[in-house]
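Asks: sequence isn't available, so here's the structure alone:
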């Protein structure tokens, strides 16, 4: 078994997944920023379970731990793919004000948030129902940029298990448990709303009277 398959979690041996998840959330909140982490053996097992042949996937990764992989969505996880800057805002809100996040990766200038199965189908509908998402001043950029939601029938490129020099894609929050918590559509909708507020406050219309009118969804 390759070195990367040995569980090198910073938590004490024998900690259950729920305890480990809670400890990691507290650790990231206390530090105030996110850490690029290496995938653990348990995290690799979770990733591999998304494929049709998990054992073959693990064997391939064991032979080439620095190579990215391709995994299907819809069964074990969905992926919400957003521009990197907006994704960073979402991630900051999730960790500073919300429940945290599941695994997160970056690839080609975008951020991939791993989400609960079914999120790819429901999140676009939830966004379209938001009044602030349906209207914007003429000529203004939308508060929420276009999201790419990968669900059933889609596949995504996942980062290598062991980071290499100049590796892309790469993990921002690496999977490190066999059953990671994954945000659902409601949580990611909440994060989109929070992340869009700085943009919404700057995009304003100025009536002839000189008063400033905020966009729907922005704070007064």
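Replies: Everything's here; your move. Please read all numbers here as calculations on a predicted model, not as lab measurements.
Asks: can we go C-alpha only for contacts and neighbour counts from here?
Replies: Noted.
Asks: may I see the buried residues of the helix ranked longest in the chain?
Replies: Secondary structure of the chain per DSSP state H: the longest helix is helix 185-202. Going by neighbour count (16 or more other CA atoms under 10 Å), the buried part of helix 185-202 is 185, 187-197, 199-201.
Asks: likewise for stretch 154-171?
Replies: 155-156, 158-163, 168-171.
Asks: what are the contacting residues of it?
Replies: Here stretch 154-171 makes contact (CA atoms under 8 Å, 6 or more residues apart in numbering) with 4, 36-39, 44, 61, 65-74, 79, 103-108, 150.
Asks: now do the end-to-end distance for that stretch.
Replies: End-to-end distance for stretch 154-171: 20 Å, by CA to CA, to the nearest Å.
Asks: likewise for stretch 149-163?
Replies: 25 Å.
Asks: chain center to it: distance?
Replies: 11 Å (CA atoms, centre = their mean, to the nearest Å).
Asks: structure B:
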């Protein structure tokens, strides 16, 4: 059981911090953090990535929505043939692609508005997030492998299933459309909201996303509950401690 601390709203906050936050890891627009442009892609990527690295290095390094060479190497590692994926991206850097879930990452697919609440909570009160993409009114949160199987069960066990909009959890056997590596695509298509910029990005697990879902659901229900907000406890349990299910990195 992880250690929690409580804030003024009596809601648990993971007690650690993601070491990549405000470091050379993931960058999010309006949020502290810096990416290292021109990072050397992992050795398994191979020399064929040199052209792709040059293309990505030419982008403006301040854009959180653009993938770095190291981030491209991480995405390619989810493909059956990483070098072939990198070669394709080198010739078509503005084209989205489809990658398998379950080995390198899972994806939690949520409605855009609810996803924005989750993302705001993760960055303002939690450990940050992994890569995040937007597509067709949905938000795709990249998560640790195994999340797709466990998160729905945790929501059901915590009895928050009805308060959270339908989640599409993509794991082994599923595939998702990944935005292009560059930002020169129509905003109506898939796009990065938080782009991968490191070879081994930190990915939230099911417990962290459960916490974010609960906080987002409470925020959505608070206006209807009056000035006092919505308590996660019944009237008989108002003094109870929040159960610890997560940890900041």
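Replies: Perfect, I can see it now. Only a predicted model underlies this, so the values are computations on that prediction, with no experimental measurement involved.
Asks: superposed, what's their TM-score?
Replies: Scored against TM-score structural alignment, normalised by the length of structure 1, the superposed chains reach a TM-score of 0.76; 188 aligned residues with a CA RMSD of 3.0 Å.
Asks: name the helices or strands packed onto the longest helix of structure 1?
Replies: Judged by 3 or more CA pairs under 8 Å, 6 or more residues apart in numbering; DSSP states H and E, the packing partners of helix 185-202 of structure 1 are helix 84-96, helix 119-129.
Asks: report the angle between that helix and helix 119-129.
Replies: Angle of helix 185-202 of structure 1 versus helix 119-129, following axes from the mean of the first three to the mean of the last three CA atoms, to 10 degrees, is 40 degrees.
Asks: show where helix 185-202 of structure 1 falls in structure 2, residue numbers please.
Replies: Counting by TM-score structural alignment, helix 185-202 of structure 1 pairs with residues 206-223 of structure 2.
Asks: tell me where structure 1 has helices.
Replies: Using DSSP H, helices in structure 1 cover 17-31, 41-48, 54-63, 84-96, 119-129, 131-134, 185-202.
Asks: tell me which of these lies nearest to residue 143 of structure 1.
Replies: Closest to residue 143 of structure 1 of the helices of structure 1, according to CA to CA: helix 185-202, at 5.2 Å.
Asks: what comes into contact with that closest one?
Replies: 86, 89-91, 93-94, 115-116, 118-120, 122-123, 126-127, 143-144, 214-215, 217-219.
Asks: mean deviation, that helix versus structure 2?
Replies: With mean CA distance after the TM-score superposition for structure 1, helix 185-202 of structure 1 departs from structure 2 by a mean of 1.0 Å once superposed.
Asks: what lines up with residue 72 of structure 1 in structure 2?
Replies: With TM-score structural alignment as the criterion, the equivalent of residue 72 of structure 1 in structure 2 is residue 100.
Asks: the nearest residue to its match once chain neighbours are set aside and residue 79 of structure 2, how far apart?
Replies: Closest residue to residue 100 of structure 2 apart from its sequence neighbours, by CA to CA, 6 or more residues apart in numbering: residue 175 at 4.2 Å. Taking CA to CA as the measure, residue 175 of structure 2 falls 10 Å from residue 79 of structure 2.
Asks: again with residue 182 of structure 2
Replies: 19 Å.
Asks: picking that back up, buried only: go through the contacts of helix 185-202 of structure 1 for me.
Replies: Among the contacts of helix 185-202 of structure 1, those classed as buried by 16+ other CA under 10 Å are 86, 89-91, 93-94, 115-116, 118-120, 123, 127, 143-144, 214-215, 217-218.
Asks: what's in contact with stretch 59-75 of structure 1?
Replies: By CA under 8 Å, 6+ apart, the list of residues contacting stretch 59-75 of structure 1 reads 1-2, 4-5, 47-48, 50-51, 79, 117-118, 150-164, 169.
Asks: which of the buried residues of helix 185-202 of structure 1 sits closest to residue 21 of structure 1?
Replies: Once CA to CA is applied, the member of the buried residues of helix 185-202 of structure 1 that ends up nearest residue 21 of structure 1 is residue 187, at 17.1 Å.
Asks: alignment lookup: residue 144 of structure 2 to structure 1.
Replies: By TM-score structural alignment, residue 144 of structure 2 lines up with residue 116 in structure 1.
Asks: now do the contacts for its match.
Replies: By CA under 8 Å, 6+ apart, the contact list for residue 116 of structure 1 reads 76-78, 182-185.
Asks: in those, which residue is surrounded by the most others?
Replies: residue 78 (29 neighbours; other CA atoms under 10 Å).
Asks: identify the residue of structure 2 aligned to residue 128 of structure 1.
Replies: Aligned against structure 2 - with TM-score structural alignment as the criterion - residue 128 of structure 1 pairs with residue 156.
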